[in-house]
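Undergrad: Got a predicted structure here, sequence first:
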Amino acid sequence: MVLAMSIQQQSFLRDTMRRLNLTREAFSSRIGVSRRALDTWLLPAESQEFRRMPEIVERFVSEILASAAHTSTQSVYSTSDLSITHEGKPCLLSVDQFSRGSAEALFRLADVMQPIARRQKISRVLEGAVLGNLFFEASTRTRVSFGAAFCRLGGSVCDTTGFTFSSMAKGESIYDTSRVLSGYVDALVVRHPDQGSVAEFARATNIPVLNAGDGPGEHPSQALLDLYTIQREFSRLGKIVDGAHIAIVGDLKYGRTVHSLSKLLALYSGIKFTLIAPAELEMPAHIIERIAVNGNVVEQTSDLVNGLRGADVVYATRIQKERFANETIEGYTPEFQINQALVNSVCGPDTLIMHPLPRDSRPGANDLGTDLLHDPRLAIFRQTDNGIPVRMALFASLLGVADQVPHSLRDASWKAPRFIGPDDALFHGMDG
């Protein structure tokens, strides 16, 4: 077969490298081409340096995939190994629902969604479907990201935010709320301050329910987009997830994003986890027990400077003050901040700086410093951009339209900017 358009070429090559667990350098050597040639095949079509992969190379890569014992011969677009269910229902409640294979199947589907997320293509596979966005806690990016992802597939969104505007303020149960709204919408995204509450919403309905954060519990879609970002960035940098050094910094006790991400990363092997937090905010023991598998090593420290040394990824989080109950925070001072001076002194040129956002940008805040804004190692906006294709992939899978997406694409009629933000790094948007 001949790949019809550049996004298919990019998806095909990215998927092959993921399945074979090869860096770009190793993959280019395996197929007998220069690293420079491979890089041009992975660029978006609008790049002046983009090149079409020769058909003979495509056939060779397909033969390598077919002969690899640990891979399948199915199409890059196949979703047969992607099933997101909980107790037999199409729901996303926890990252525990994913294996390494199913997570990477979701990422293959997210690759297909990239031209839609980048405003290059349009798909209407969810036309007529309605999403209920139920956020009982404040949210900006997660709520809008879920809504935008649904709309970009042709659906529409109904939003509600806060208990004040909910019938639950009148004493209505979660069961009643979920059952009633299920008669109005085709999928529910729920954020709730109480751990386990989203699972209660799911038990009351047969429509898809997605967990957008349940108190200090989990935030599975955030963890999935974080891992997807790490994989895409590592592909550009010539790294793989296995064997990486991941430093996680901040409120590890209440930070649901790091709980979910750590469990997903534990699906890989040989990872060094450096968990950096004051003693009062250390990662819960049950999470540490979960991630200390597959040859992974877990280190805990409150020493920010030494903890960051040699890290491939620095994942910072803000303090979750809304989760505290008469607790004090010793040792979490403005000096406990990841800023330009610290990154320059202890991090390498290819270190990836991430944050789930929002970050506290006020002067003196013990969070991710705003002076890193122009540093290309800062990936926080590439991270948020990746939330759209990942959440589109979740919706497409849960609503059973994933296989229709590649055949539904048509060109967008408007022109999107090449770089969304004026301060985006030079490679932002150039890597496919």
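TA: Right, received. Where do you want to start?
Undergrad: Only C-alpha atoms from now on, for both contacts and neighbour counts.
TA: Fine.
Undergrad: Give me the most central residue, the protein.
TA: L225 (0.4 Å; CA atoms, centre = their mean).
Undergrad: what's the neighbour count on the residue nearest to that residue when sequence neighbours are not counted?
TA: Nearest residue to L225, sequence neighbours excluded (CA to CA, 6 or more residues apart in numbering): G387, at 5.4 Å. Close neighbours of G387, defined as other CA atoms under 10 Å, add up to 28.
Undergrad: surely G387 meets G147?
TA: No - using CA atoms under 8 Å, G387 is not in contact with G147; the gap is 11.2 Å.
Undergrad: Surely the residue nearest to the centre of the chain forms part of a strand?
TA: No - counting by DSSP: H, G, I helix; E, B strand; the rest coil, L225 is not part of a strand but helix.
Undergrad: Quick one: residues contacting it.
TA: Q383, N386, G387, V390 (CA atoms under 8 Å, 6 or more residues apart in numbering).
Undergrad: same thing but 10 Å
TA: 107, 110, 231, 261, 356, 383-391 (CA atoms under 10 Å, 6 or more residues apart in numbering).
Undergrad: ok, now R18?
TA: Contacts of R18 by CA under 10 Å, 6+ apart are F12, E104, A105, F107, R108, Q231, R232, S235, I240, V241.
Undergrad: check contacts around the second one.
TA: Just to be clear, that refers to E104. Contacts of E104 by CA under 10 Å, 6+ apart are D15, R18, R19, D81, L82, F98, A110, L224, L227, Y228, Q231.
Undergrad: re the thing from before, if you rank the contacts of L225 by neighbours, which is first?
TA: Ranked by neighbours (other CA under 10 Å), the contacts of L225 are led by V390, which has 30 neighbours.
Undergrad: so how far is the strand or helix carrying that one off the chain centroid?
TA: Taking DSSP states H and E as the criterion, the element that holds V390 is helix 380-398. For helix 380-398, the separation from the chain centroid amounts to 7 Å (computed by CA atoms, centre = their mean, to the nearest Å).
Undergrad: Got another one to weigh against that:
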Amino acid sequence: MSLIGKHILSSDLFDRDQLEELFELADVLAPVARGRQVTRVLEGAVMASLFFEASTRTRLSCETAFLRLGGGVTSSTGAEIMSISKGESLADTSRVVTGYCDLVVMRHPEVSAVHEFAAATNIPVVNCGNGAGEHPTQALLDMFTLHREFARIGLPMDGRRIALVGDLRHGRTVHSLIKLLSRYEGLTIVCVAPDSLGMPVELMELAENRGHRVEQSDQPRTGLKGADVIYTTRLQTERFADKPVPYSDDFRIDKALFSEVGGPDTVIMHPLPRDGRPGSNDLATDLNGDPRLAVFRQTDAGIPMRMALFASVLGVADAVADSLRPATWYRPEYTGPEDAPFYKNAR
């Protein structure tokens, strides 16, 4: 199925063939994302960036991706500065914005809002986070990261053991990710969370119905052992209607725990932001510099992956390869002193 003109509201939209086509295009666009090549395939196109909820990586990554493709961006952030604060409906806002741009990326704290917005417009709408629902573009870049990580160490994606750990009830990134993981074959997906923060049952059943083994554990020291990938998330305190259920110290993914459960090629991922405050029990900073920590390879993957998605949705994917030309400005060889040696060399 072609993605041209489609709303990207859920990871349900993608099958394995589409994922791999997007990965191939993202690989072609990686030099553009890094500022080493230039393309203008979306010259004249305009993207509206509507973020009713706070965002750093997703908003900047989406806007940068569209700009790198040669398009323009108009943006509005924070519900308090939009006309919705004056009582305007989402449908009215959607109909107005349709006349201003060619594609909308949107984040909203309510699960149904992006669907309501998309129903009122005839231009593509890309869901960049709808409450505790989904985050399909994050899942795409996570899968692109996994595609690269396993290719680097010479392992297939099929048959791997993937541990999802943290607030799996409210974490929209893992909701979208488990749907994409289930498009592969023979996985063991281990959901590691306190009982009250477990993965929604319907998502575990979806993975099981597609032939995967799904395990549950509330003990990270046992649930994470033998994992090829540890994907951890922070406590989504903004999603709690009442007092949050705290993590125990066992849910702190740090050097001490990883030395017990990790293998030489175990990949550690996190959608960020990670909560670095005392007592947060999130992904610890003492793993910075460990080459198995892929969180910044994830963030770097966001721009080429979103470029590939936007080019596909707006129907210019086939024009990308012939449009590339060298950039003329200075770019460093790598981004930071703690990047893994193999990653520095790849850049």
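TA: Looks like it arrived, so ask away. Remember, it's a predicted structure, so these values are computed and weren't measured experimentally.
Undergrad: overall similarity of the pair, as a TM-score.
TA: The TM-score (TM-score structural alignment, normalised by the length of the second structure) is 0.97; 347 aligned residues with a CA RMSD of 1.2 Å.
Undergrad: So what does the residue nearest to L225 of the first structure match up with in the second structure?
TA: Under the alignment (TM-score structural alignment), G387 of the first structure maps onto G302 of the second structure.
Undergrad: Who are the contact partners of that match?
TA: Applying CA under 10 Å, 6+ apart to G302 of the second structure gives the contacts 26, 30, 33, 57-58, 60-62, 64-65, 137-142, 144-145, 296, 308.
Undergrad: sorry, back to before: which of the contacts of E104 of the first structure has the largest number of neighbours?
TA: For the contacts of E104 of the first structure, the largest neighbour count, defined by other CA under 10 Å, is 27 neighbours, found at L224.
Undergrad: residue ranges of the strands in the second structure, please?
TA: 37-38, 46-51, 72-77, 103-108, 125-130, 161-165, 188-192, 213-217, 229-232, 267-269, 325-326 (DSSP state E).
Undergrad: and the corresponding residue of the first structure for S176 of the second structure, how many residues sit next to it?
TA: Using TM-score structural alignment, the equivalent of S176 of the second structure in the first structure is S260. Number of residues near S260 of the first structure (other CA under 10 Å) recorded here: 23.
Undergrad: Would you agree S260 of the first structure is in contact with S221?
TA: Yes - counting by CA atoms under 10 Å, S260 of the first structure does reach S221; the two are 8.9 Å apart.
Undergrad: Find residues that contact each of G387 and G147 of the first structure.
TA: Common neighbours of G387 of the first structure and G147 (CA under 10 Å, 6+ apart) are R141.
Undergrad: Could you tell me how far the residue in the first structure that M143 of the second structure lines up against is located from S156 of the first structure?
TA: Taking TM-score structural alignment for the superposition, M143 of the second structure sits opposite L227 in the first structure. Remark: distance between L227 of the first structure and S156 of the first structure (CA to CA, to the nearest Å) = 28 Å.
Undergrad: quick one on the thing from earlier: so for T285 of the second structure, which of the strands of the second structure sits nearest?
TA: strand 267-269 (12.3 Å; CA to CA).
Undergrad: Can you point out the buried residues in stretch 335-347 of the second structure?
TA: Across stretch 335-347 of the second structure, burial judged by 16 or more other CA atoms under 10 Å covers D339, A340.
Undergrad: oh sorry, the question was meant for stretch 164-178 of the first structure
TA: Within stretch 164-178 of the first structure, the residues that count as buried by 16+ other CA under 10 Å are S166, I174, S178.
Undergrad: which stretch among the strands of the second structure comes nearest R347 of the second structure?
TA: strand 37-38 (12.8 Å).
Undergrad: Where does the closest one end up in the first structure?
TA: Taking TM-score structural alignment, strand 37-38 of the second structure hits residues 121-122 over in the first structure.
Undergrad: Need the contact partners of the matching stretch.
TA: 113-116, 152-154, 405, 408-414.
Undergrad: Which position in the first structure pairs with T93 of the second structure?
TA: In the first structure, T93 of the second structure lands on T177 (TM-score structural alignment).
Undergrad: contacting residues around its match?
TA: Neighbours of T177 of the first structure in contact, by CA under 10 Å, 6+ apart: S166, S167, M168, F201, A204.
Undergrad: for A148 of the first structure, same thing?
TA: So A148 of the first structure contacts A117, T142, G154, G155, S156, V157, G387, I388, R391, M392 (CA under 10 Å, 6+ apart).
Undergrad: need the contact list for the equivalent of L368 of the first structure over in the second structure.
TA: Using TM-score structural alignment as the criterion, L368 of the first structure maps onto L283 of the second structure. L283 of the second structure sits next to 166, 231-234, 251-255, 268-270, 272-276 when contact means CA under 10 Å, 6+ apart.
Undergrad: Give me the neighbour count for the residue lying closest to L314 of the second structure once chain neighbours are set aside.
TA: Spatial nearest neighbour of L314 of the second structure, excluding adjacent residues (CA to CA, 6+ apart): I4 at 5.6 Å. Neighbours of I4 of the second structure under the rule other CA under 10 Å: 16.
Undergrad: Go ahead and confirm I4 of the second structure touches A308.
TA: No - I4 of the second structure lies out of contact with A308 (CA under 10 Å); the separation is 11.9 Å.
Undergrad: Can you go through the contacts of G302 of the second structure and name the buried ones?
TA: Of the contacts of G302 of the second structure, these count as buried by 16+ other CA under 10 Å: 26, 30, 33, 58, 61-62, 64-65, 137-142, 144-145, 296, 308.
Undergrad: mind checking how far A301 of the second structure is from R57 of the second structure?
TA: Distance, A301 of the second structure to R57 of the second structure, by CA to CA: 11 Å.
Undergrad: Spit out the residues that contact those two alike.
TA: Shared contacts of A301 of the second structure and R57 (CA under 10 Å, 6+ apart): Q138.
Undergrad: Now do whichever residue in the second structure pairs up with P422 of the first structure against L257 of the second structure, distance only.
TA: Under the alignment (TM-score structural alignment), P422 of the first structure pairs with P337 in the second structure. Taking CA to CA as the measure, P337 of the second structure falls 24 Å from L257 of the second structure.
Undergrad: S323 of the second structure too?
TA: In terms of CA to CA, S323 of the second structure sits 47 Å off from L257 of the second structure.
Undergrad: Same drill for these two, tell me which one is more crowded.
TA: Shown here are S323 of the second structure and L257; by other CA under 10 Å, L257 has more neighbours (15 against 12).
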